[in-house]
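1. only the shape, not the letters, is given here:
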């Protein structure tokens, strides 16, 4: 396997991946990365990368700063070792970084409701360890210096040290500034030798100062003397510094013991942080190489759309399409040298390895990759100088090893199969090897120069020819892969372009047998057909795009027309309503007059009713053409309703409610409107809904019996006004249910819901007390209420 990873440049790809890790934790996982062989493992790893890519797409960054690999520190503390100040501050920084990352992912999952199950799982294993971090940072600053505030004793000792140092410096500086002594000094400075303050004295004035000589210059002309006047203070200073060192050691030992107590949790945190760093490094790499998540299968099917080799520069790489494992399991690629055959082979192999490693691959969306148990590759000149093997022998040794292991769950890549020996024998061997691998059910991609293999796919079921395109006009390969078309010899065309005499070319053609000529002509025809098909496909795609654009424009116009239509209908409806209101007023006036006549005891005769009805009809609104259209549409909608005697209806032309007495015929009904009975057409009636009998049941019953009130109310996601109404109703229900204590879950969010709940419960007469939730009750996101 190591050899396959090397020849497919898997390790070079990992070097690119390592550029995106944020800590040595992730770097170690990249270093040990190997392809998975189980479909479930591959799918899980791919989903992790997709989640990381989602976070990067939405947030643009991930807080992974300040994280160190403190595994060795934690393990040394675990066995009783004392840690240095710098090591302790690295542990505190890592604890803080882990907590920040945990909060970052939890916010996205819990508040923004993103689906990140794998990232969320890892962050849930991270223990905050806030007390440990606080204890370290209270004693040590970010530069690894133990603070004076680490202990009262240390503060006192350091004050003494500063006092002694100040006293010593003061006395020495008075000596260096004295005009009597300046001529005795090599330089008017105070320096340190052997951790004691000294002054540089000329050799000849040694006896003038007394004290202790701690050093001398290289020439011997200057002595670094500690004058007798400061020896005592220097001794006191030295003793204070020893005490300081002992106190610092005690503080570090105490902190190391604290780390030892939590070492197991720290190591677990490191494992989770390593996984998260690794996942986000894969996501960053996917973004860099413009990769996507492939579809996965375990049936050997590969479909790469516009696949690109990740190690090639964007301006150099030519995307290729590769299909294998469905209608055919053997792909034979032919073409000229430097045409891109080997790059195609490596692209298929490396992208498969990347996908099985959980990495997104540089292909277009909806590409599919198979998960293989084994991948074999015989690529490049692997001859061994030490073993004195020829190129052919080296390749054959490798192929023999491959044939001993290959099975139906394998992908095999052969570069220049059968090369390095007699062409006839080499071609025959290549055909036999391909047949053997095919019989075992493996997927195989092979490149070759042999013309005998060009017809291989035509005579073998499950095999397909392919070639790399060569532009005869420019005498350069295009690096495009043509599936279904074998490569053809371009020797004659190239020679002609380079100016070789046509007579020589024609003579050379006569040397080739007719069968070879037929094959070359067939290949040329296939190439022409494929190019024509591609051209027509491109033209059809362009027409389709234009049609889609036109369709979108038409849809936009239709939407505008619909909006305009709605606007016109609305205006017509408003006008109709105004006309109906006017008619209603007129009708009510006429009916009022009739009622007055009845009150006065006057008989309302038939001709008076006819006159009143005529006045009503004249008061009806005169609809415009558009209003009539609206009315007709409304009538068609009402036609489906079934009206019968006893129904309550609305007479649309008057806007009055009435009662159906009887049906005259299919199109007319006798309707009672107030004191009048009228014959009304069916399409002028609207059936009114009868009030529904609503079954009422108590919200909750007295304690001990069944109720539907939960001991908590979840308001997260609610609008403020709706939430306050729900709280008031919930408190009433909880009181009916007999609860003594309930919880209002409002979340932290902006704090508006929390503030509103606090204000409401503080004024409620049946609430005894209210408090924030405890550590295990949701904290500030929950308000616990005690009921009277």
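-> Perfect, I can see it now. On a predicted model such as this, the values are computed, not experimentally measured, just so you know.
2. rest of the way, CA atoms for contacts and neighbours
-> Fine.
3. could you measure from the residue lying closest to residue 146 once chain neighbours are set aside over to residue 434?
-> The shortest distance from residue 146 to any non-neighbouring residue, by CA to CA, 6 or more residues apart in numbering, is to residue 140 (4.4 Å). Separation of residue 140 from residue 434 (CA to CA, to the nearest Å) stands at 68 Å.
4. now residue 534
-> 30 Å.
5. the two: who's more crowded?
-> residue 434 (22 against 12; other CA atoms under 10 Å).
6. what's in contact with the strand or helix carrying that one?
-> Using DSSP states H and E, residue 434 sits in helix 423-439. Residues outside helix 423-439 that contact it (CA atoms under 8 Å, 6 or more residues apart in numbering): 329-330, 403, 406-407, 417-420, 443-444, 450, 452-453, 456.
7. burial count for the nearest residue to residue 418 once chain neighbours are set aside?
-> Residue nearest to residue 418 in three dimensions, not counting chain neighbours: residue 426, with 4.4 Å by CA to CA, 6+ apart. Residues near residue 426, counting by other CA under 10 Å, number 18.
8. try this one side by side with the last:
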């Protein structure tokens, strides 16, 4: 990509935005050196890395990248035997730590089965260098100062220095506390000159202290004197500090030699931590732009959905839908000035350069992008004063250079092609240039004002018209790109709305060539049809969404009904299986009893065999008996007698049977009407039992028929609630103090309903779940009042 194309497409301005997301000077340099790739493989790899960065930020929120420094110069100096400063060694240790933390960070994600192969590959090249980091951190603190613990000798030297300092200060403080000496001092403080402790003495008392004069004030009224009494102590202190410097120098030299041993590993670490900083800068930039990963293809096709120019405020930019290389390879955009044609051109160019730099794009999901070997652009007014070239000459010079290099793997962007010269000649030249680019197989986007080019797409296969929309009511552009419709200049319409005299506009319209008027009419017609199609499309979309919603609701309801059906069938199967197992056990017991009887006596009495056979028959599964009962009951219930109350489903009313007309039809009185009703349409109305007053337990005759437990398993919810109400009354009459209601576990709905009913029943004292051997949660024990 040449420098001029990068400049006109504002690639460098985009990189300035990207720089805001790096964490180190190394990352900044990496961004500054960023250039688009022309290799599909390289672009795919870079996009994969950006994708992993976005994924990690989404999962972790941030990454431990702090502490990276550009230590290239430090490493090179250590390599040739130089001694590094303590702060430089600290930067080396911090950079080692940053790489090590990132290595651990990625390994932790891998252990959590988060798939990040590109990050794994990067951190695999980072050397932990834990020992070197430990030695540096063990000698130098976070402020870059060599610590006492760096060596035993340094600890001893500094202890002696502190002792000497204390002795010097003690001697000098005696001068400050003495009333006789205080009047000879300019100020009662101890200060330092030439690394030696001194006192500020008035000029006239110079001889009173002896010792050495190190400095004097600007006025000469004060001398900074080292009294004779502390000269020896100051000498000792100075000697101690000299030893300290020598020991620190030795420690730093020793640490620098350790760095020298690992220069290659450190340089490799720098490469990888720089790559990590750059990778996560791209990920953070994608997050800031709300960008997405485009689908990459090798067919020279891009489809940008709701594309936004990254340099325009993302809250104000108008998204555009633009594509190329699908059913057409050239796009001719027409429309008024300031309508957004150039912005569209720059958006296409910059997004192409961004994706080839491994960056996500500010587009909607499902967008596609491709890789071009070269991108060419002729955009903007670039007169060359130095070369004495006009606007047209400047553009033509650039176009000539483009045509010398363009091929089928190129993207070409022309802004106002053929402008700056005679319109007729310019239009003809533009058509010829567009044809040449088209024949070479390059992808092309061009903007123009020429009416001749509005019909260009209709005469060329693989060329498509487009326009930037203009609102003639507000006289403002909408910045929307409309593919398939050429733009109208709207000059006459705008002039009319702005108040230009009608006769002037009419004369102007007459001056237009017939072909031009026809083109304008065609454009107006297409625009009208487009708006109509858009309205119909929106209505169709709305209806489709409503249908989809209804379909989803129905599907959900069907699934719920299926689940309910399966649940009922499962409960029925479980009950049948339980009944069968009980019957089988009972049969086995009876057979065993027969065998025992056979062993006891060779001659078994007839009545005992009959009893055993009867028991065996009674052990038949209840489900079989239940089915027969249901059949008999159904048949019986379809027979009605005059005077019986029945409910007629067809009318939803209760009536009385008057007479039987034939085997299937009856005459029924429904209110004031008499109607003929078939047996299938009727069902008997059960008479409610009248509730009897409470009797003493001793007088209850139903005790033998009412069991101390009620089994609701297999009942429907409503039927079960009615059975519980009825059973509680009967149990109360029977005198039971406690009963068991068996509802099973199932889905919990029946259990919940039973609990709720018992909670509010006036004759229930308390309830509890069944305990061990009582059925657990499948049984509720009820204490009656």
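-> That came through fine. The structure displayed is predicted, hence computed values, not measured ones.
9. among the contacts of helix 423-439 of the first structure, which lie within helices?
-> 403, 456 (DSSP state H).
10. which residues in the second structure does the helix or strand where residue 736 of the first structure lies align to?
-> Applying DSSP H and E as the criterion places residue 736 of the first structure in helix 720-737. Under TM-score structural alignment, helix 720-737 of the first structure corresponds to no residues of the second structure.
11. mind listing what's buried along that helix?
-> Within helix 720-737 of the first structure, the residues scored as buried using 16 or more other CA atoms under 10 Å are 723, 724, 727, 730, 731, 733, 734, 735, 736, 737.
12. the stretch 251-400 of the first structure: strands as residue ranges?
-> Along the stretch 251-400 of the first structure, counting by DSSP state E, counting those that start in this stretch, strands occupy 295-297, 302-307, 320-324, 330-334, 368-370, 374-378.
13. just those strands: most buried one?
-> strand 330-334 (a mean of 28; mean count of other CA atoms under 10 Å).
14. okay, the angle between that one and strand 320-324?
-> With axes from the mean of the first three to the mean of the last three CA atoms, to 10 degrees defining the directions, strand 330-334 of the first structure sits at 140 degrees from strand 320-324.
15. which part of the first structure matches the host helix or strand of residue 727 of the second structure?
-> Residue 727 of the second structure is located in helix 717-734, with elements delineated by DSSP H and E. Alignment note (TM-score structural alignment): helix 717-734 of the second structure is unmatched in the first structure.
16. how many neighbouring residues does the nearest residue to residue 32 of the second structure once chain neighbours are set aside have?
-> Closest residue to residue 32 of the second structure apart from its sequence neighbours, by CA to CA, 6+ apart: residue 15 at 7.1 Å. Neighbour count of residue 15 of the second structure, defined by other CA under 10 Å: 17.
17. compared with the first structure, how much does the strand or helix carrying residue 15 of the second structure deviate?
-> Assigned by DSSP H and E, residue 15 of the second structure falls within helix 11-19. In the superposition with the first structure, the average deviation recorded for helix 11-19 of the second structure is 0.5 Å (mean CA distance after the TM-score superposition for the first structure).
18. give me the spatial nearest neighbour of residue 132 of the second structure, chain neighbours excluded.
-> residue 258 (6.9 Å).
19. distance check, that neighbour against residue 266 of the second structure.
-> Taken as CA to CA, the span from residue 258 of the second structure to residue 266 of the second structure is 12 Å.
20. neighbour count for these two, which is higher?
-> Of the pair residue 258 of the second structure and residue 266, residue 266 is the one with more neighbours under other CA under 10 Å, namely 24 against 16.
21. what's the match for that one in the first structure?
-> Looks like residue 266 of the second structure aligns to residue 266 there (TM-score structural alignment).
22. with residue 305 of the second structure instead?
-> Aligned partner of residue 305 of the second structure by TM-score structural alignment: residue 305.
23. for its match, what are its contacts?
-> By CA under 8 Å, 6+ apart, the neighbours of residue 305 of the first structure are 320, 321, 322, 363, 364, 365, 366, 367.
24. now do the contacts for the first one.
-> The contact partners of residue 320 of the first structure, by CA under 8 Å, 6+ apart, come to 304, 305, 306, 307, 308, 344, 480, 481.
25. check the fourth one too.
-> By CA under 8 Å, 6+ apart, the contact list for residue 363 of the first structure reads 290, 291, 292, 304, 305, 306, 307, 308.
26. and residue 350 of the second structure, by the same measure?
-> Counted by CA under 8 Å, 6+ apart, residue 350 of the second structure has contacts 9, 10, 11, 309.
27. could you do residue 372 of the first structure as well?
-> 37, 298, 300, 409, 410, 411.
28. I'd like the distance between the nearest residue to the match of residue 266 of the second structure once chain neighbours are set aside and residue 86 of the first structure.
-> Once flanking residues are discounted, residue 266 of the first structure sits nearest to residue 74: 7.1 Å by CA to CA, 6+ apart. Distance of residue 74 of the first structure to residue 86 of the first structure, computed by CA to CA: 13 Å.
29. tell me which of those two has more neighbours.
-> Using other CA under 10 Å as the criterion, residue 74 of the first structure and residue 86 rank with residue 74 on top: 25 against 16.
30. quickly note the distance from the more buried one to residue 316 of the first structure.
-> Residue 74 of the first structure is 48 Å from residue 316 of the first structure, by CA to CA.
31. what's the answer for residue 651 of the first structure, then?
-> From residue 651 of the first structure to residue 316 of the first structure the distance is 79 Å (CA to CA).
32. so if I had to pick from these two, which one is more boxed in?
-> The neighbour count for residue 651 of the first structure versus residue 316, taken as other CA under 10 Å, is higher for residue 651 (20 against 9).
33. circling back: residue 31 of the first structure: which of the strands of the stretch 251-400 of the first structure is closest?
-> strand 374-378 (20.1 Å; CA to CA).
34. contacts for that closest one, please.
-> By CA under 8 Å, 6+ apart, strand 374-378 of the first structure touches 1, 4, 7-8, 37, 349, 395, 398-399, 402, 406, 409-415.
35. got a winner among the contacts of helix 423-439 of the first structure for most neighbours?
-> In the contacts of helix 423-439 of the first structure, the most neighbours by other CA under 10 Å go to residue 443, 29 neighbours.
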